[in-house]
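**Q** any chance you can model this:
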Amino acid sequence: MSNVKTGELLSFQDYSPEHNAPSARIDVEAVHSNQYNNTMSSQNYTYEEPTNNDESPDQPPTNHNFWTIEYYQKYFDVQTSEVIERIISSVVPTKVSSSYFDDRIKAKPDLYGPVWISVTLIFTIAVSGNIASYLQNVNSAMHWRYDFHLVSYAATAIICYVWIVPLALWGAIKWTTVEAQDEEAIQGSTNPTMMSLFCLYGYSLSVYIPVAILWTIQVSWLQWLLVLLAAFVSGAVLIYWLLTTLRKSKYFLILVASILAVHFLLATGFMLYFFHIPSTVPSPAVISSTIKPA
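**A** Purely as a prediction, here's the structure:
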């Protein structure tokens, strides 16, 4: 170190590559390549295509049995907006398109709305019927009691109507429809399914919910007017949506008259049994005379 000048220690020196000894270099790439080759030679590797676990092959939808709960799940998969729209269409069909039944109800029938409307109507009739009974006996000396049997009576009538009448109509349409010769008529519209008729009839009862409340008004002519109005509106909407299908039946007029008649009988039965004031005719006074023995 004594032979080295102080100026050389404090200055940077330029070392050219030619002064570097070959033995001082380390080939990093060669070392890495040798290690990779040794590893690959010691183990057997197979190349596999990367698979995406998120993508699964399309599986066909499983057909559930008619008696299982899974079969009916699709009929309760409906939005609230759709239920409201179908309720409106069951009262004012002009608010929706003319093909609403074919595009919406027939393509995607639901049971949520019919079940909800039926249950609501059952309790509305039961409660309103008891209110009407109370108003009828409010001025009488008889002690009034709540009639719980009205719930079971209303439930029996409504459930039988919602399920038996559409089933009978579906069978009548199926066995009385004349095969169309025109190809456009064949492709234009198909017969409604059983579920679509259940859906249609269930929504048609929605008009009776406000009518059942108005039936508590103890005015005879108003009650009969509500019967005619509710039966006509609900029955006319049913015929409006089923008119294309009913025209293909050879008993077209009979089916139309039957739909209106059954609807009128239902409304009349509701009003007479649950709400109507029975006409009371004063019984003639019986004069009893006692004859004193002589």
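**Q** can we go C-alpha only for contacts and neighbour counts from here?
**A** Noted.
**Q** burial count for Tyr240?
**A** When neighbours are defined as other C-alpha atoms under 10 Å, Tyr240 has 15 of them.
**Q** any chance you could map the strands in the stretch 151-294 of the chain?
**A** Along the stretch 151-294 of the chain, counting by DSSP state E, counting those that start in this stretch, no stretch forms strands.
**Q** here is the second sequence; please produce its structure so I can put it next to the first one:
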Amino acid sequence: MANRGYDVVVDVDEGGDLGNTDLQEDLEFHSSNFNDPPNSRSKIPPDNSGPFSNGQNPPPSKRFLWTLSFYAQFFDVDTSEVLRRCTSSLYPRSPFLDILDGNPDLYGPFWIATTLVFILFLTATISQYLAEKGVDHFEYNFQLLSGAAGLIYGYTGFVPIGLWGLLRWFGAESATLVECWALYGYANVIWIPVALISWSPVTALNYVFVAIGFLMSAVFLVRNLWPVVSVTEAKVSRILVIGVVALHAGLAIAIKFTFFAHGSPAIKGSTGDGKGDGAEKMIRSLLGL
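**A** Now for the predicted structure:
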């Protein structure tokens, strides 16, 4: 190949030495056990854009939806922590998302909802019994149990999903789906004492108890959701808050007129003929009815 204008000059002394260079001064040798972590620049950052991550803290390990370890991370709480979170929902002193401290759980919300379902059925049955006192044969209305389960589980399960989807749509991504579930789940704590004292046949008292439950839980939701929704446009944030309050008012109205109002659709659905089928017959036979 012809020379294209590149000239190289090498100065070699008689002993074949390339001359005195300072390469040896720049070379340093370090001991290594080959167990040191690789350079952090070569790592690929994890993807934190999923519905269960807030995009800030990477997950502790790689988990998949079809493994038990994935769901176990949402039940990683003890009894004292659940009680502390329940108390914080009744007496809020600091933002609830700060109390969760990046570890939202589904254990507390599930058992709170389950407890509320059975208490609603029990107290509604007592309320119905007092209203029909003097009847020869009282009939348990087991439709109240299925109605309570559908109302509480449906509201606590699906409303947070819709809210989280709207927050993602409008660019508010500071709350994860599990945090929304936890927020709504612990907001149901106030309904447990409300349901326990709403068996009274005095209608005015029932209205007062349900109104107190609605106000306390609605304030809890708005107070903790406002920092999340406020990052959106002012009009959008107001609409979201109004929607949250309206849906929660619908829950309070459903609790009042389905379980603690005599002559409600659920109570009217009682057959009153002393007959039942399946699980209803078995439960009645166990109760000696």
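**Q** center of structure 1 - which residue?
**A** Nearest residue to the geometric centre of structure 1 (C-alpha atoms, centre = their mean): Asp110, 3.1 Å.
**Q** now the aligned residue in structure 2 for it. Nearest residue, chain neighbours left out?
**A** If you follow Asp110 of structure 1 across to structure 2 using TM-score structural alignment, you land on Asp105. Nearest non-adjacent residue to Asp105 of structure 2, counting by C-alpha to C-alpha, 6 or more residues apart in numbering: Phe74, 4.6 Å away.
**Q** what does Ser146 of structure 2 align to in structure 1?
**A** Match for Ser146 of structure 2 (TM-score structural alignment): Ser152.
**Q** around the residue nearest to Asp105 of structure 2, how many other residues sit close by?
**A** 16.
**Q** residues in contact with stretch 71-83 of structure 1: which ones?
**A** Asn63, His64, Asn65, Lys108, Pro109, Asp110, Leu111, Tyr112, Gly113 (C-alpha atoms under 8 Å, 6 or more residues apart in numbering).
**Q** surely the fifth one touches Cys199?
**A** I take that to be Pro109 of structure 1. Yes - using C-alpha atoms under 8 Å, Pro109 of structure 1 is in contact with Cys199, at 6.0 Å.
**Q** give me the more crowded residue out of the two.
**A** The neighbour comparison of Pro109 of structure 1 against Cys199 (other C-alpha under 10 Å) goes to Cys199, with 26 against 23.
**Q** trace that one over to structure 2, please.
**A** Match for Cys199 of structure 1 (TM-score structural alignment): Ala182.
**Q** need the contact list for its match.
**A** Pro104, Asp105, Leu106, Gly108, Pro109.
**Q** which residue ranges of structure 1 form helices?
**A** With DSSP state H as the criterion, structure 1 has helices at 6-9, 28-42, 69-72, 80-91, 100, 112-136, 149-176, 183-188, 194-204, 208-214, 220-246, 252-270.
**Q** now distance to His276 of structure 1 too, for those helices, in a markdown table please.
**A** Shown next, in a markdown table, are those (distance: least, C-alpha to C-alpha, whole Å):
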| stretch | distance to His276 of structure 1 |
| --- | --- |
| helix 6-9 | 122 |
| helix 28-42 | 95 |
| helix 69-72 | 39 |
| helix 80-91 | 25 |
| helix 100 | 37 |
| helix 112-136 | 8 |
| helix 149-176 | 14 |
| helix 183-188 | 46 |
| helix 194-204 | 23 |
| helix 208-214 | 12 |
| helix 220-246 | 7 |
| helix 252-270 | 9 |
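**Q** separation between Val222 of structure 2 and Pro160 of structure 2?
**A** 13 Å (C-alpha to C-alpha, to the nearest Å).
**Q** neighbour-wise, which of the two wins?
**A** Pro160 (21 against 17).
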